[in-house]
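> Pasted the sequence and its predicted model underneath.
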Amino acid sequence: MVKYHNFDVVFAEIPDEVTLAINLTNCPNRCPGCHSPHLRADGGEPLDDGGLLALLGKYARSVTCVCFMGGDAEPQEVARLARVAKRAFPALRTGWYSGRERLPEGVAAEAFDYVKLGSWIEKRGPLTAPGTNQRLYRVGAGGTMTDITERFRRSS
C-alpha cells in the first residue's frame, strides 16, 4: 500500500505546471545525502483511490498537475494511481519523481505525462545543475519520452 507523508502545491518540480506534489514514504533507494530521509520510513497516511480523489477534489481547480514524489517501493501502484487521477480529472497532468535509473518493468510511461528518473547523487546536483545525472522526461504519444531537463536551466 502506498502511503504519503505530506503534500504541497509547488511551482518548480514540473516546468510550466502548478503541481500538487505528494511525498510518498517507504523509499527503498537510500541515496547518500538524501534531502528527505524521513521518507524512508514506512509511515504516513494510506494513499488509496478515495484518498487521492479527496485530495484532488480539494486542489484540482488550483493545479494543473499531480506529481507522485517517490513510490519506488510500489511503482505499479503509483502508475495505477496516476491512471485513477487521469480518469477522474482528464485535464490534470500526472508526474512521477522516481529515484530509479529507468522505468521499472511493467510500468507503462503512458500512465504519466512527466517522469523524473535518476538517483540522487549529491556531487552531481539536482535537475537545475548542469552535471546532474537526473532527467525529467515529457511523455508523449505511444509512451515516447523526450528529455526536457534543460528546461530547468536558467539562461544568463
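On my side now, so go ahead.
> Only C-alpha atoms from now on, for both contacts and neighbour counts.
OK.
> element containing the residue positioned nearest the centre of the chain, please.
Nearest residue to the geometric centre of the chain (C-alpha atoms, centre = their mean): residue 96, 2.4 Å. Assigned by DSSP states H and E, residue 96 falls within strand 93-97.
> ok, structure two:
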Amino acid sequence: MVRYHNFDVVFAEIPGETTLAINITNCPNRCPGCHSPHLQADAGQVLDDAELRALLARYGRSVTCVCFMGGDAAPAQIARLSGVVRQEFPALRTGWYSGRSELPAGIAPQAFDYIKLGGWVEELGPLTSPTTNQRLYKIGPDGGMEDITGRFRRKP
C-alpha cells in the first residue's frame, strides 16, 4: 500500500512543468543526510486510485505534470498509479523521483514521462549542482532515457 505525507504544486522539480508533487512515505533508502527523514516512516494518507483521482479533480487543471516523490518501497504500485493518471487525465505528464541508482527490474521507463534516479549524497549536491550523482531523464515513447539534468543549471 502506498501512502503519502503531503503534496504541493511546484515549479522546480520537472523543468518546464507545473507539477503536482506528491511526497510518498515509507522510503527504504535511508540516505545519509536525508533532507526529508519524516518520509521514511510508513505513515500518512493512503494513495489509492480514488485518492489520486480526488487530488487530480482538485488540482488537475492547475498542473501539467504529476510527480511521485519517492515510492521506492513499491515501484510497481507507483508505475500503476502513473498509468491511472495517463488513462484518466491524458493531458498530464507523469514523473517519478526515485532514490535508486537504477530503474528497478520490471519497471518500464515508458510508464512515466520523467524519471529521476540517484540517492541523496550531500557532498555531491542536488540536481542543480554540476557534481550531483542524481539524473533526471525525459522518457521517449520507445523507453529511451534522455538525460535532461543540465536543464537545472543556470547558463552563464
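Noted; the coordinates are in hand. All figures in this text were calculated on a predicted structure; none of them were measured in a lab.
> Superposed, what's their TM-score?
Superposed pair, TM-score by TM-score structural alignment, normalised by the length of structure 1: 0.99. Supporting alignment: 156 aligned residues with a C-alpha RMSD of 0.4 Å.
> which residue in structure 2 lines up with the residue nearest to the centre of structure 1?
Residue pairing (TM-score structural alignment): residue 96 of structure 1 is matched to residue 96 of structure 2.
> circling back: and the contacts of the strand holding residue 96 of structure 1?
64-70, 78, 82, 85-86, 111-117 (C-alpha atoms under 8 Å, 6 or more residues apart in numbering).
> Next: stretch 66-76 of structure 2.
Against stretch 66-76 of structure 2 from outside (C-alpha under 8 Å, 6+ apart): 1-2, 19-29, 78, 85, 92-100, 104, 106-107.
> Out of those residues, list just those in helices.
Using DSSP state H, the members of the contacts of stretch 66-76 of structure 2 that fall within helices are 78, 85.
> Make a PyMOL selection of the buried ones in the contacts of stretch 66-76 of structure 2.
This is the PyMOL syntax for the buried subset of these, where burial follows 16 or more other C-alpha atoms under 10 Å:
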select buried, resi 2+19+20+21+22+23+24+25+26+27+28+29+78+85+92+93+94+95+96+97+98+99+100
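> average gap between the strand ranked longest in structure 2 and structure 1?
Looking across structure 2 with DSSP state E, the single longest strand is strand 3-10. Superposed on structure 1, strand 3-10 of structure 2 shows a mean distance to its aligned partners of 0.1 Å (mean C-alpha distance after the TM-score superposition for structure 1).
> Now do the buried residues in that strand.
For strand 3-10 of structure 2, a neighbour-count test (16+ other C-alpha under 10 Å) marks 3-5, 7, 9 as buried.
> Look at the nearest residue to residue 147 of structure 1 once chain neighbours are set aside and say how many residues are nearby.
In this structure, residue 147 of structure 1 finds its nearest non-sequential neighbour in residue 137, 4.4 Å apart by C-alpha to C-alpha, 6 or more residues apart in numbering. Burial of residue 137 of structure 1 is recorded as 21 neighbouring residues (other C-alpha atoms under 10 Å).
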